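In: Kindly return the folded structure for what I paste below:
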Amino acid sequence: MAAERQPQSSWLWTTSVTLGLLLMEFILLSALVPTDWSNRVRDQEVRWISAELGLESATAIFATAQGWYGALFLNTGLVDASYRLLLPDEAAVRHTPELGKLAENPIWPWMKGRLDVVWYSLYMAIQRLVVLLAWWPFLAFALVGAIGDGLLRRRIRQAGFDYPSPLAHRLAVRGMLGLGFVVSLGLFAPVPLPPLAVPVLAVALAAALSLMLTQTQKRL
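Out: I've put the predicted structure just below:
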């Protein structure tokens, strides 16, 4: 029973830490990143995607990202509702002169900039997710190859009566969790990310998966 609780508590702890760091990253992003910087990050990634993946693939990626963003946030009214809720209504200010001085408060341009950054960040996260999914044939090929390689090496080790290394197995599992953690944080990272980072991460994941299977205990 204790052995079963330990992996479960480890997964819960890892998930909680990841979600907490994602929330902290999103809060810091919303509070500190300038709007102009978000625009430059988006423009740089657009140029990289177009140059490295080709115009046809880039067009499909942008269309898919815009469609998902529109379905999740624009068509549902979440974007408009956030601006209406947190910013003074221009029509109400025109009809109520007493609100004029309140509307001139410098906090409102700052608040609008923070909302712009939040929605830019969500759009960029969706676009990066679409780029990640666009590499699915390479990801599938790398993972299938890693599984086959790991199982074959495991059978060879069993035939030679070699004992698996618990340390190597543990490091491989932690490496896979770390890669998932990096990908999760990368979705909201306030820096431009090249699309060719995806196959690099896929190769690293495949290597960790192959090592984990190779060093898995003989009796599952």
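
In: hey, let's count contacts and neighbours off CA atoms from now on
Out: Fine.

In: The chain: helices as residue ranges?
Out: Along the chain, counting by DSSP state H, helices occupy 2-32, 35-53, 55-69, 78-86, 90-95, 100-103, 107-134, 136-159, 166-186, 197-214.

In: Now that A208 has come up, it's in contact with M176, right?
Out: Yes: in this structure A208 lies within contact range of M176 using C-alpha atoms under 8 Å: 6.2 Å.

In: this one as well, want them side by side:
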Amino acid sequence: MAGGNGKSGGRRHPVLLWVALLAFDIGFVVILAPTATLQRFLHDQQTLTVAMTGTSAAREIDLMGARWFRDTLIRTDAISDMQRWTDPHRVSGGTPFNETVARVRGVLQARLNAVWWLFYVAFYRAAVIAVWLPYAIPVLAAALWDGWIRRRISKWRFEFSSPMRHRYASRGAGGLVLLAAMIPVLPLPIPPLVIPFALGILAVTARFWVASIQKRV
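Out: Below is the predicted model:
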């Protein structure tokens, strides 16, 4: 009994680890990253995208990411409202308290500018992923269907389904999904061709996951 509890207590849920890493990444940007660094990072990512996908595809990605950013944060007045609330020039009077409030607002406004750039990078990265989805969805659907047919055939033949294979395939697919969800805010330029490569691995692991689902006779 004690050994079983120790084993379960030592496990770490991957979703919790992903949430912790995501919070650390965003917190690092909010607290420390200068706006100029994020601008340079976005420029490096765009340059890499142009080099690996071509000017036409890179332009489509730029327009898509900019449109999502505009519709989500600009047209909803989210940015303008936050800029107004943190504007240090809106504090009137020359008292020490007002001067402190103005300095705090200035710091908050600088950090918010970094957050807006992080959002722009995230939307840009999401657009890179979205460009590949029309090609990835049919491949993933075919892989799932093939896995399901393979499972039906093995069931009719009374073949053994490996729980080990199912577990590893499940963990692999889940890990790739969590990684894909974290790609938009990773603090390093990512080659766009990593996306279809990862989606291909996801299709293969999903196929094995479906094919190795435990059968009930």
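
In: still on that earlier bit, just the helices of structure 1: most buried one?
Out: With neighbours defined by mean count of other C-alpha atoms under 10 Å, none of the helices of structure 1 is more surrounded on average than helix 197-214, at a mean of 20.

In: Does that one pack against any helices or strands, and if so which?
Out: With contacts defined as 3 or more C-alpha pairs under 8 Å, 6 or more residues apart in numbering; DSSP states H and E, helix 197-214 of structure 1 has these neighbours: helix 136-159, helix 166-186.

In: can I get the helices of structure 1 in CSV with distance to L220 of structure 1?
Out: Below are the helices of structure 1 laid out as CSV (distance: least, C-alpha to C-alpha, whole Å):
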stretch, distance to L220 of structure 1
helix 2-32, 14
helix 35-53, 41
helix 55-69, 41
helix 78-86, 48
helix 90-95, 66
helix 100-103, 66
helix 107-134, 31
helix 136-159, 12
helix 166-186, 13
helix 197-214, 11
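
In: Take the helices and strands packed on helix 197-214 of structure 1 and lay them out in TSV including distance to A103 of structure 1.
Out: Shown next, in TSV, are those (distance: least, C-alpha to C-alpha, whole Å):
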stretch	distance to A103 of structure 1
helix 136-159	49
helix 166-186	36
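
In: Looking at those helices, which is nearest to M24 of structure 1?
Out: Among those, helix 166-186 comes nearest to M24 of structure 1, with 10.4 Å by C-alpha to C-alpha.

In: From L28 of structure 1, how far off is S38 of structure 1?
Out: Counting by C-alpha to C-alpha, to the nearest Å, the gap from S38 of structure 1 to L28 of structure 1 is 13 Å.

In: what's the answer for L78 of structure 1, then?
Out: In terms of C-alpha to C-alpha, L78 of structure 1 sits 21 Å off from L28 of structure 1.

In: Spatially central residue in structure 1, please.
Out: Nearest to the geometric centre of structure 1 sits L187, at 2.7 Å (C-alpha atoms, centre = their mean).

In: Map that one across to structure 2 for me.
Out: In structure 2, the residue matched to L187 of structure 1 (TM-score structural alignment) is P184.

In: That match is in contact with Y120, isn't it?
Out: No: contact criterion C-alpha under 8 Å: P184 of structure 2 and Y120 do not qualify, at 9.4 Å.
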